[in-house]
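>>> attaching a predicted model along with its sequence, questions to come.
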Amino acid sequence: MISLRNVTLRRGTKVLLDAASVTVNPGEKVGLVGRNGAGKSSLFALLAGNLHEDGGEFLLPPSWRLAQVAQDMPETEDSATDFVIAGDSRLMAAEAEVKAAEAAGDGERMAYAYTALHDAGAHDAQARAQALILGLGFKTTELNHPVNSFSGGWRMRLQLARALMCPSDLLLLDEPTNHLDLDALVWLESWLKRYEGTMIVISHDREFLDAVTNVTLHIDVGRLTRYGGNYSTFEETRAQQLELQQAAYDKQQEKIAHLTSFITRFKAKATKAKQAQSRVKALERMEKLAPVLASAEFTFEFKEPANLPNPMLVLGDVDCGYAPAEDAAAGAMPTVIVRKATHTVSAGQRIGILGANGQGKSTLVKTIARTLAPLSGIVTEGKGLSIGYFAQQELDVLRPQDNPLEHMVRLAKEALPEGESGREQDLRTYLGAFNFSGDMVKQAVGTMSGGEKARLVLAMLVWQRPNLLLLDEPTNHLDLATREALSVALNEFEGTVMLVSHDRALLRAVCDEFWLVSRGSLAPFDGDLDDYQQFLLDEAKRVREAIKESQKEARAAAAPVLAPAARKSSSNLKALQRDLGKLEQQMLELQTQKNAMEARLSTLSDPQEIGELGLKMQTIDESLADIEDRWLAISEEIEALSS
């Protein structure tokens, strides 16, 4: 087990752990939570052996194998499959030992090396690696693409697959969901539930933590506290503790009163009914979450829109996608991702946009946001439409060399009439509400954390006073408390929300309806997120079956080469069955020989004999694999003839 006894951990002059004690038992699945900067990543560094305790005692079983996601961006021309296979440290060591034994000509060493290679799973390593790659959202056509051909987010997915490929007793995952879409996230949850070792995960995704953890460790002001149960259990317990603090309780009551007032005023009005219903959901969550929000780094709210056009916009037979590049060959065709989208977006709607990876969610949002021009069709905007757009790459759009105040000054100049600009003190005060106070308003954005950049983007969105919010993965860099603050702010927002997110807690809290982007079309999704998760599982099953069918066809095409008798007698079922029986007899004889060799191997002491026997066993393994292929091809032909 993992044990910390009165451990003190410092980074520079900051004390992250102060005489902290905790135990993690073998096989436990632990969620590590706490504010940004509380010390979660530093504790991971301690567990991984990259940091050492400054006081106390830290114990980790020396025999435990560790796996974690490398944080560096991989730069290699290796294929995606080979890169992930290389994550299996046990297999890599076995392959290296085989090469060394063969180079040395040491028979005994070779025999042991071949056995270790087999035990390490060399026979199915490629299949295991590719299952991980496909599960994380890659296409079958990308399995052999060079790692360097993928974007940064996809390369980080390969780093995750590489970590999962590695046999381990302790798995450390630091924000594994940041670069995943909802379909890959559902697959990862399923994989982690089957993981047999001890796992510790840092994540800001509530539902992910609830799904994969059964213990929660909370870091707060140097203390490390263990809670039994998943994140929701921790949160409820923590909320009860905070309710005992009068300040937190008062803040909760003030927020509840605000929401209740809105519901009372607007529940009976047809034009506000949906918004009132959203506030009811927010109130239900607020009753238990407000104490947690009271301890958040900040809370905020969107300004009331100046007007609410209805409809906000209308999509009429819109094709969304990408026009040919300027240097493309003459006659090059545009790339259409979503075809004939026809929908109306009304005032007050709260729409969650769903769809598996690569189906076109972001392309649709970019078209609505005017970042991409429609390839065909018409987007009709309501008079006075004001769009606030948070793009997945919005953090990259910020100017790294500029500070938050410079960003706000530039925004104010663009929005205000010519010759006017916002007063610097007003802009400083405004930024202070988003926790940019003191010297932080003059800090270069490039030196800030992802969470701080995301807060700045939110501040810029709120200042623009939009009536339509287009949010494409807005929570990637936000901690749990800030996500809750965003959830409440969106529920209080008077305008329309269109949201793409893999954060299911945010989707459940904010959205009243869902659109599905799938197979090139856009349609309402008749169901909730649980129905959608089942849809994703069904889609994954469909893809697996399609791959299986294509492999079956490939094997059938190769059957004449693998089994000449089957080719000559393809119309004769009895002849095929005789061939099948012969192959089964051959497999039985070879397996019997292999068993006898394995028994003999344990009694030999002469290195030369051991080496020769090891080579013979390798030859038998190859023969068995070939016969099994032929057996499978004939079996499928028999099945086809029988049907």
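Ah, there it is. Values in this document were obtained by computation on a predicted structure and should not be read as measured data. Residues are numbered from 1 along each chain as shown.

>>> going by C-alpha atoms from here, please, whenever you check contacts or count neighbours.
OK.

>>> in the stretch 151-300 of the chain, which spans are strands?
Applying DSSP state E, counting those that start in this stretch to the stretch 151-300 of the chain gives strands spanning 170-174, 198-202, 215-220, 223-228.

>>> these into TSV, with extra columns for distance to residue 99 and mean neighbour count?
Output for these, formatted as TSV (distance: least, Cα to Cα, whole Å; neighbours: other Cα atoms under 10 Å):
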stretch	distance to residue 99	mean neighbour count
strand 170-174	29	22
strand 198-202	33	23
strand 215-220	44	22
strand 223-228	47	17
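
>>> would a markdown table of those with distance to residue 73 be doable?
Conversion of the strands of the stretch 151-300 of the chain to a markdown table gives the following (distance: least, Cα to Cα, whole Å):
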| stretch | distance to residue 73 |
| --- | --- |
| strand 170-174 | 15 |
| strand 198-202 | 19 |
| strand 215-220 | 28 |
| strand 223-228 | 31 |
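
>>> for comparison:
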Amino acid sequence: MATVEKILRSEFPQLDGELFQYVTDVLDSGRLDFESENDLFEAVGELLQDVSGDTKDDEDIRDICQRMYSTMCLSHHVSGRSQVLLQNPIQLSQISNNYDADPEILNVLLMKKDQSSFVDTKKLEKAEAKIKAKQERRTERGSQKVGGTIVMEEASASQAASKKENRMESSGKNKSYDIRIENFDVSFGERVLLTGAELNLASGRRYGLVGRNGLGKTTLLKMLASRSLRVPSHLSILHVEQEVAGDDTPALQSVLECDTLRESLLQEERALNARISAGKGDGSESTRLTEIYAKLEEIEADKAPARASVVLAGLGFKHTMQQQMTKEFSGGWRMRLALARALFARPDLLLLDEPTNMLDVRAILWLETYLQTWPSTILVVSHDRNFLNAVATDIVHLHSQRLEGYRGNFESFLKIKDERLKNQQREYEAQHQYREHIQVFIDRFRYNANRASQVQSKLKLLEKLPELKPLEKETEVVLRFPDGFEKFSPPVLQLDEIDFTYSSDRPIFKNLSVSADLESRICVVGENGAGKSTMLKLLMGELSPVQGVRNAHRNLKIGYFSQHHVDQLDLNICAVELLAKRFPGKTEEEYRHQLGSYGISGELAVRPVVSLSGGQKSRVAFAQMTMPCPNFYILDEPTNHLDMETIEALGRALNKFRGGVILVSHDERFIRLVCQEMWVCENGGVTRIEGGFDEYRDILHEQFRREGFL
């Protein structure tokens, strides 16, 4: 605040100590709420106008507020001291009662009237009320409390529709499978996510929806799934969002039940045959059965079990698992089952939100291949670049509260977007130069009577030119992993001849021996249930082996990122409070700086964690994990929920980190970016892959061909 104080001192030397302290406190406490110089002017502008009297007009005060706002934006220092606002209007006459002994102090406090020391108390109260209201809105943003419990705000959508569209929809004449939604808005509580947006989805094409964390990708899918945005009523929509409810239904039957036409025909067939067997038929049953058999043959109902089995097997359900009841599966497997049901049902519009989060590398490669022949429309949110390159025919980019479409996969999108940005920059610069050229002519001949008509013509031309908008560039994501580095003699972390089992009938590991040091960059892969997370917990010492030894250097300090990291966060408090609770004794500035290193800054840092997006919660978990400065990281699925820019930043941060890293990941690009070594968990042990990810991919494709999935 030192620079802002200098501006106040130089521009308003007549500000006495109490008023000066009040203004600086208002600016300091409201710095996170000021979104523009207008907000700052509203807070203190009228007060400063009263103090300055006739020496400064409204424009002068606004210019000063602009300078102070720019200074505050450039400053990265946030005061750690507590902020105190004056609770009552300042009455200088009352203050003077405390200084009846010293006339010099009275002269300082009771300024002469021509110095404009009198302040309108109503305006002062108004300024205080504005700041207080903003602070209250900041703490309430993203959630509200009902009966002591935080309740999430709801998303909403609004859309303009033409009378022609309404008539076609109501008459049932709209038979197109294309989706065209124009001029719609989407909000989440008070936050506007999309405004005046347009979404066009052509039938049979596969769209990847991309954009930064927290911009509204998941919310848009929910608005489409709930039909809050108008999708033609004859189109079927499936949104893979919630896991299948567990009951006594076998997994294979649960998938088959998604084909409602087949199930209703089979049910009717059984009922008719029962009537005939019981002698209750009236002769019409045979005719109806003939029709049912013809329809079942037409939809190839006899092939449905085999098709459902292939989908389940591709997603990792072995033959025995397909006969298990759904209630016997964990949450992750039930999410896979929900995806299998959607793939089998083949809706007109399939909405997928981060489908690769629940899958291992083997299942992802199968899903990529399966979706490439998908007959209807797909809209998928994914952070996996390789998945989007393999699946997407188009990309929809969400940014700046609008949607922008691109033909081609993700790599094509990057190239086209980069070229568009270059063209926009060239156009902006050309227009700017043209404006300057016209302005130079106007300034040169403004007072030349002979050129008056030309000057007027140029002025009109300048007014008609389109408004110039500078190029909007997304800020680069930067993550920093602090070094807790000191040289250790290898091995730093080792499992020697480990046996481990959760139950006596099924051992997880037998004679497991692995080691890592501070130079390690290791990726652990394998099918779900092969023991990846179990091995990580053995390495950390959270699980005790049945037999064998874990060796760890005495100075080893491990930072752990759990696949279910959200469960480790207190969702009812803000990120700053969360760090203060976990690591007490530091200043608010230190907590904010730590969070800022992972992109949680400004208003996000004081918003309840429950109201943050999935990617923002992950960033809070990273900030919490790195606070003690570990020298070795064990990361279980760290890229889940992160946007692509943050994944790239995470990879760069890990490469710069001077310590050891072992991670579980299914993101091919991230693995290639970070890891130098691969461990495959399988058959109760760990196999080291010498050829890296390429060799592992070839092994999986060979398995697919051998098992008939490709």
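Thanks, I have the structure now. Every value quoted in this text rests on a predicted model; they were computed, and no experiment measured them.

>>> what's the TM-score here?
Scored by TM-score structural alignment, normalised by the length of the first structure, the superposition of the two chains gives a TM-score of 0.68; 479 aligned residues with a Cα RMSD of 3.0 Å.

>>> sorry, back to before: nearest to residue 594 of the first structure, out of the strands of the stretch 151-300 of the first structure?
Evaluated over those, closeness to residue 594 of the first structure peaks at strand 170-174, with 35.1 Å, by Cα to Cα.

>>> quick one: that closest one to the second structure mean distance?
Superposing on the second structure places strand 170-174 of the first structure at an average distance of 2.3 Å from its equivalents, by mean Cα distance after the TM-score superposition for the first structure.

>>> quick revisit: residue 546 of the first structure: which of the strands of the stretch 151-300 of the first structure is closest?
The nearest among the strands of the stretch 151-300 of the first structure, by Cα to Cα, is strand 170-174 at 31.7 Å.

>>> aligned partner of residue 307 of the first structure in the second structure?
In the second structure, the residue paired with residue 307 of the first structure according to TM-score structural alignment is residue 486.

>>> is that match in a helix, a strand, or coil?
coil (DSSP: H, G, I helix; E, B strand; the rest coil).

>>> now do the SS call for the most centrally placed residue in the second structure.
By Cα atoms, centre = their mean, the second structure has its centre lying nearest to residue 213, at 2.4 Å. Following three-state DSSP, the label given to residue 213 of the second structure is coil.

>>> indicate which one of the strands of the stretch 151-300 of the first structure is closest to residue 628 of the first structure.
Nearest of the strands of the stretch 151-300 of the first structure (Cα to Cα): strand 170-174, 35.6 Å.

>>> the closest one corresponds to what range in the second structure?
Alignment note (TM-score structural alignment): strand 170-174 of the first structure is matched to residues 349-353 of the second structure.

>>> so which of the strands of the stretch 151-300 of the first structure comes closest to residue 627 of the first structure?
Each of the strands of the stretch 151-300 of the first structure has some distance to residue 627 of the first structure by Cα to Cα; the shortest is strand 170-174, at 38.3 Å.

>>> any chance you could list what contacts that closest one?
If you take Cα atoms under 8 Å, 6 or more residues apart in numbering as the criterion, strand 170-174 of the first structure is touched by 41, 44, 64-69, 197-203.

>>> can you pick out the most distant pair from these?
The span of those, defined through Cα to Cα, is set by 64 and 203 at 23.3 Å.

>>> neighbour-wise, which of these two wins?
More crowded of residue 64 of the first structure and residue 203, by other Cα atoms under 10 Å: residue 203, with 21 against 13.

>>> and stretch 686-700 of the second structure, end to end?
One end of stretch 686-700 of the second structure to the other measures 16 Å (Cα to Cα, to the nearest Å).

>>> in the first structure, which residue range corresponds to that stretch?
Using TM-score structural alignment, stretch 686-700 of the second structure corresponds to residues 522-536 of the first structure.

>>> to the chain's geometric centre, what's the distance from the match of strand 170-174 of the first structure?
Computed by Cα atoms, centre = their mean, to the nearest Å, the chain-centroid distance of stretch 349-353 of the second structure equals 17 Å.

>>> what does stretch 215-227 of the first structure give?
Stretch 215-227 of the first structure has its C-alpha centroid displaced from the chain centroid by 24 Å (Cα atoms, centre = their mean).

>>> and that stretch, how far apart are its ends?
6 Å.

>>> cool, stretch 383-391 of the first structure as well?
24 Å.

>>> list of residues touching that stretch?
Stretch 383-391 of the first structure has contacts (Cα under 8 Å, 6+ apart) with 307-309, 312, 369, 457-458, 461, 464-474.

>>> name only those of those residues that count as buried.
Burial of the contacts of stretch 383-391 of the first structure was assessed by neighbour count (16 or more other Cα atoms under 10 Å); the buried members are 307-309, 312, 369, 457-458, 461, 464-474.

>>> which ones among these lie within strands?
Among those, the ones falling in strands (DSSP state E) are 468-472.

>>> okay, those residues in TSV with distance to residue 138 of the first structure next?
Shown next, in TSV, are those (distance: Cα to Cα, whole Å):
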residue	distance to residue 138 of the first structure
468	32
469	30
470	26
471	24
472	20
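
>>> closest one of those residues to residue 83 of the first structure?
Nearest to residue 83 of the first structure among those, counting by Cα to Cα, is residue 472 at 30.0 Å.

>>> that closest one corresponds to which position in the second structure?
Using TM-score structural alignment, residue 472 of the first structure sits opposite residue 636 in the second structure.

>>> now do the contacts for its match.
533, 560-563, 663-665.

>>> the counterpart of residue 343 of the first structure in the second structure sits in which helix or strand?
Under the alignment (TM-score structural alignment), residue 343 of the first structure maps onto residue 514 of the second structure. Following DSSP states H and E, one finds residue 514 of the second structure within strand 506-516.

>>> how big is the offset of that strand relative to the first structure?
Looks like 2.7 Å for strand 506-516 of the second structure (mean Cα distance after the TM-score superposition for the first structure).

>>> mind listing what's buried along that strand?
For strand 506-516 of the second structure, a neighbour-count test (16+ other Cα under 10 Å) marks 508-516 as buried.

>>> other SSEs contacting it?
With contacts defined as 3 or more Cα pairs under 8 Å, 6 or more residues apart in numbering; DSSP states H and E, strand 506-516 of the second structure has these neighbours: strand 493-503, strand 685-689.

>>> nothing else from me, thank you.
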